[in-house]
Each structure stands twice: as C-alpha cells, then as structure tokens.
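Chemist: could you work out the structure for the sequence below:
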Amino acid sequence: MSIYEHLSTFAGLRVCDFQHEHEGDTVQEHYSGEEEPDSPGEAAWRVGSWFEGPSFDDLFAAFLERIDTTEVTHLIIGFWGADYDDGAVDPVPVLAGAADRLPNLRALFLGDIVMEQAEISWIEQSDITPLFAAYPGLEHLGVRGGAGLALEPFRAPALKTLRFETGGLPAGVVRAVCASELPVLEHLDLWLGTANYGGDATVDDLAPILGGERLPSLRHLGLEDSEIQDEIAAAVAGAPIVARLESLSLAMGALTDLGAESLLSGQPLTHLKRLDLHHHFLTDPVVKRVHAALPGVEVDLGDQQQSDRDWRYVAVAE
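Modeler: Got it, this is the predicted structure:
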C-alpha cells in the first residue's frame, strides 16, 4: 500500500494549504474545503515545497510572515526536499526555532508526503526530540517516514495522540517512547514495518507499552504493519494494558491463524469497542471464529490476503 493522498483533515480541522503561486512571485494560501477559514485558528495549515518552485525554508518563512501564526493551533509539514536535492532542509530545527511564533500550536504532523513526492521509506527524518521541548503544549503528533528517525526519552505533559507511520520503525524510537513521560496519552499508533526498511523492534522492546505502567491514560493501541505480527499478537493476548483499552489494532501486518489463535485463547477482548485486524493472512474458518467470539465488538477483518508459507508481506514497507 502506498500513500497517494495528502491529509484533508487533521486532529479535527480541515486542511488549508499555504502554497506558492507559480505565476509571479506572490504567495497565496488555498483552502481545501468549500470556503476559507475566518481566522487562522480554524484550519490545519499545511506548508510543503515541491521539486520546482520555492524551497521549504522560503515557504515557511513566508508562512510566518503572511499568516498570524499566534492563532495557529494545527500545522502540517509536507515535502521539504529530498536528500539529494540542494534545497532540502531538516524541518525539525526550523520548527523548533519558530516556537515563539507558534505559541498556541497543539497539533503537528511531520511528513505529509505522498508517493508522487517520495515513497514512505525514502522520507528522510531526523531526531525529533527537540520538538517536545519547543512545544510543551503539543497534544497531537504524527510522523511519517522512518529513515534517519531518532528519538530520545522525553516528557510531554499534554500529548494525547502519538502516531508513527513508517515502513520500518527503528527500535531506538520504540524504546524512547517506552521510556518517556506521557501521563495523558490516549492514542498510540506504531507502524513497525520490516527489518529491510529499518523496522528492527522486537516484542521485548514493546514490553513496557504492553505492561501499561507508564501509559495510565491509554485507550487506543495500534501495533501495526509488522512482519512479526503473530509474535505481537501472542504478547498482546496476555498484556495488562489490554484490559483498559477501548480499541486495539494489529492491522496491516503478517497476521496468520497462529496469531489469531493466540488472541482467541488469551484474555477476553469482549470489552473492546473495536478490533482492527485488516490486511491479514487468516483462513476463512478462523475469520468466522474471530467474529463469533466477539459478537459485540466492531471487528475489521477486511483485506484478506492469500497465505503463503514462504512469503507474507505487510501493507506498507517501501
């Protein structure tokens, strides 16, 4: 699966593109909805460059100049250039350096980049730790791309949603999340990916998340897009965190009957509102057993793949 479309909404707000007009040198903002927002705080602003046209640095500087960013609460960072491009920049120090211009930022998505610009495994990230110090009021953070991604343990007293979309999530990032202070985190999604693209996290790395001691407010957990999905399912089946979840996702990975059997024979899942297992390698009889075992749960078992003992694939890798 590749990502073909940019975000149209983010954390409850519709997206407003800040784009450069190629006719002349003016910079104009374009709203993706039916009408422009009455104030900057009513939209999620996206700033991103293209292969031609102004650099990300220039666009972001223009954004800070033209928009009253003291009112901006939601910000999406799109394409900032490829590593082989002279105009490429690291957006993290740019964002950290602009913290005084964005005092009310609550939601940030780093890497709203689609296949036409770069495959997910080609997105060059960096150490994102400075963002948490720069924006202590951040409530929602999404990151796309795992190449070069790094993270140190951090404290985020307001963070409610943390989402990593990658074809390979480095184990160091997983361990940093586990060691961080996240007292109000409610929603955690980790696209773990494959070892071929840097996804080297093990079930042992996930143990602090599954134990739940450091995540007292968590209500949704997604451990997704993994080539070791059966091992993860076996660990989840007895994990203390599950009892307080409202929704659980083990979707997009190489889940087989073995992993489903672990879930069926483990702790009860009937308290869940939703269980997402889409993109899986379950056989028809096991699909029916899962549905039968969870009559009151919204279960997504769509996108059934044909099982091959020699090759099973995750939904998002390259």
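Chemist: CA atoms for contacts and neighbours, from now on please.
Modeler: Fine.
Chemist: what's the neighbour count on residue 83?
Modeler: 13 (other CA atoms under 10 Å).
Chemist: what ranges does the stretch 201-318 of the chain have for its helices?
Modeler: Under the criterion DSSP state H, counting those that start in this stretch, helices of the stretch 201-318 of the chain are mapped to 203-211, 229-236, 257-265, 284-293.
Chemist: got JSON lines for the ones you listed, with distance to residue 145 too?
Modeler: Output for those, formatted as JSON lines (distance: least, CA to CA, whole Å):
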{"stretch": "helix 203-211", "distance to residue 145": "20"}
{"stretch": "helix 229-236", "distance to residue 145": "20"}
{"stretch": "helix 257-265", "distance to residue 145": "27"}
{"stretch": "helix 284-293", "distance to residue 145": "32"}
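Chemist: looking at the ones you listed, spot the one closest to residue 151.
Modeler: helix 203-211 (14.4 Å; CA to CA).
Chemist: what does the closest one rub up against?
Modeler: 171, 174-175, 178, 214-215, 231-232, 235-236, 239-242 (CA atoms under 8 Å, 6 or more residues apart in numbering).
Chemist: here's the other one to compare against:
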Amino acid sequence: MVFSDHLAELYGLPAFTFPEDGAAADLPAPDAVAWRIRAGFADEDADWEQVFERFCSAVDTTRIRALIVGAWECVFDCGPDDVIEALLAARDRLPALRALFLGDIVFEESELSWITQTDVTGLLRGFPALEEFGVRGGTGLEFQALRHDSLRSLTVQTGGLPAGVVRGIGASDLPALEHLDVWLGESSYGADCETADLEGILSGTRLPRLRRLALRNSEIQDDVAAAVAAAPVAARLEVLDLSMGVLTDDGAAALLGGQPLTHLKKLDLHHHYIGEAFRQRIRQTLEPAGVEVDLDPGEADEDRDDDGTVFRYVAAGE
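Modeler: From the prediction side, this is the model:
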C-alpha cells in the first residue's frame, strides 16, 4: 500500500490546497474547506512557514475549521518543528480550528517510513479545542502523556511506530475520544511495540467514550488480536479494526475464543493471512448477529524462499 493521493477531506470538509504564491483570486470561503498548506513545489524557494504566512494574510483565519499540513521542505532530513512553532505562534488567530492533520505526504514526496516527525504533544496542548488530530510518519515521532478534553478522533499512520508513542497514548486522559486509529508497522521500519505496551489503550480506563478502535498494519497482529480478545475495552466497541497486518489463523482463533464480539457493528480484517476454514468460522459466528465482517480482498500475498520459509508483510511498511 502506498499513499498515492492527498487527503480528500478533513472534518467533513473538502480539502483545498492554498496556492504557494499566495494568490487570493477565487479562494473558497474560509470555513468551507480544509486548507492544505504545502511547500517547495510550485515555489521551490518558499519554505512552509512562508507559505503559511501568505495564507494567514490572504484568508480570514478566525473562520478556519480544519488545517492539513502537507510536505515541508526537508521531510527526509528534518521534522516539522518549525511548522509546529509557526502553528503555535498563530493559535490566537485560529480560534475556530477543530481539526489538524500533520504530514499529508504522498509517495511521490516521500515514502511513509522516510517521513521525519517530532514530538507532536505541543500541538494538542496548544490547541485544546481540537476535535480531530492525525499524523503520518513514525521516524522521530513522540507522543507524551497528556489530558485533552475535546479530542474525539486520533489517527497515527506509520510503517513503524515507536513503543513510546503507544504508551504515551495509553497514558493520556482523553475523555471525549471516540475513534482511535493506530498503525503499528514493522520492526524493520522502527516498530518495537509489544502487547504490554497496549495495556493503557486496551484497559479503556482513560478512554471512556471510545467506540471505534483500530490497531492495525502490524507484524504482531496475531498477538494484538489475542490481547484485544481479552481486553476490557472490547466490550464497548462498535467497530474493531485489526486490518492491514500479518493476521493468521492463530489470531483468528484468539478472536473466536475470546469474549463475544457479536455486539460489534463492524469487524475489519482486510489484508490478512487467514485460511478459508477460519474465514468461514468468523463469518458464521458474527454475520448472523448483524456484524459487518470485512475479510476482503482475501489472503494477502506471501513469499517463500528456497528452504520453505514464509514471509508475510504488513500493508504499509516503507
């Protein structure tokens, strides 16, 4: 899987890329779109902060509801620290901001695991009214434990997620959070998470309103499935997403042998390595109860070397 297209929307608003040269002709209403700010393409001499300054001069920022941070000028070599500093410096000019995505970068700009990130905690502390926050890229990513009373949706897309980020999320008090989407990734791209690191998330203690949980794109997907099957948080979920990873019959057996999942509205397991027998058992157990089960597009590809060793892959690594 690669990101071939930029975000089409954020916060229910269509995405619109602000012209790098700051041209103000034919701009949409400030609150009608999710504004994408990116740099170094139409104007190779402009850095992200310069484009953002032009944006703030051309648009009534007091009405902006959603911002998308596209590529900054050195995504391979440096994180978005200057971007974050610019956003925080402008926070008083963005009183209506409710959604922010950091790193809307497609493969033509950078592969997923080449994106350099940083500590994103300051953005959440600096914008206490944010309801949606997303970040793409795991290299250098940090997430410190915090309390945020407004956040309803948190998305972390990586090909390899540091365990400290997982623990930081799990240790955060997020009383309004309804949707959590975490891409764990694989060890060759920096993932070092173990199921014990998920304890804070799976207990649900600090996430009382969580209803949609995605722990996906993992090379330890079987272990994650087993942990979720016994987790307190599972009983109040409406959607459980364990897709995009290396989920095999072992993980399927753990889900079937754990607490009942018939209360779910949807179970998403697409991109998997589950055999036909277990696929049928999952469908026969859950679909009669009204659970939507996504097991498509069937088994993901796997490779074997000359001695028969099997290689399986997450959907989004490099």
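Chemist: picking that back up, of the helices of the stretch 201-318 of the first structure, which stretch is the most buried?
Modeler: helix 229-236 (a mean of 22; mean count of other CA atoms under 10 Å).
Chemist: where in the second structure does that helix fall?
Modeler: Aligned using TM-score structural alignment, helix 229-236 of the first structure spans residues 221-228 in the second structure.
Chemist: what do you get for stretch 164-179 of the first structure?
Modeler: Going by TM-score structural alignment, stretch 164-179 of the first structure sits over residues 156-171 in the second structure.
Chemist: map residue 215 of the first structure across to the second structure for me.
Modeler: Match for residue 215 of the first structure (TM-score structural alignment): residue 207.
Chemist: and for residue 303 of the second structure, the neighbour number?
Modeler: Residue 303 of the second structure, neighbours per other CA under 10 Å, totals 10.
Chemist: no, scratch that, I was asking about residue 4 of the second structure
Modeler: 11.
Chemist: please apply the same query to residue 127 of the second structure.
Modeler: Residue 127 of the second structure, neighbours per other CA under 10 Å, totals 22.
Chemist: give the equivalent position in the first structure for it.
Modeler: By TM-score structural alignment, residue 127 of the second structure lines up with residue 135.
Chemist: looks like its match contacts residue 99 (just checking).
Modeler: Yes - counting by CA atoms under 8 Å, residue 135 of the first structure does reach residue 99; the two are 6.7 Å apart.
Chemist: of the contacts of helix 203-211 of the first structure, select the buried ones using a ChimeraX command.
Modeler: In ChimeraX, this line selects whichever of the contacts of helix 203-211 of the first structure come out buried by 16 or more other CA atoms under 10 Å:
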select :171,174,175,178,214,215,231,232,235,236,239,241,242
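Chemist: which one of the contacts of helix 203-211 of the first structure sits closest to residue 199 of the first structure?
Modeler: Among the contacts of helix 203-211 of the first structure, and counting by CA to CA, the member closest to residue 199 of the first structure is residue 171, at 6.8 Å.
Chemist: now do the contacts for residue 78 of the first structure.
Modeler: Here residue 78 of the first structure is in contact with 46-49, 110-113 (criterion: CA under 8 Å, 6+ apart).
Chemist: considering those, which possesses the most neighbours?
Modeler: Counting by other CA under 10 Å, top hit in the contacts of residue 78 of the first structure: residue 46 with 28 neighbours.
Chemist: A helix includes that one, no?
Modeler: No - with DSSP: H, G, I helix; E, B strand; the rest coil as the criterion, residue 46 of the first structure is strand rather than part of a helix.
Chemist: what helix or strand does the closest residue in space to it that isn't next to it in sequence sit in?
Modeler: In space, and not counting its chain neighbours, residue 46 of the first structure is closest to residue 76: 4.4 Å by CA to CA, 6 or more residues apart in numbering. Element membership for residue 76 of the first structure (DSSP states H and E) is strand 74-77.
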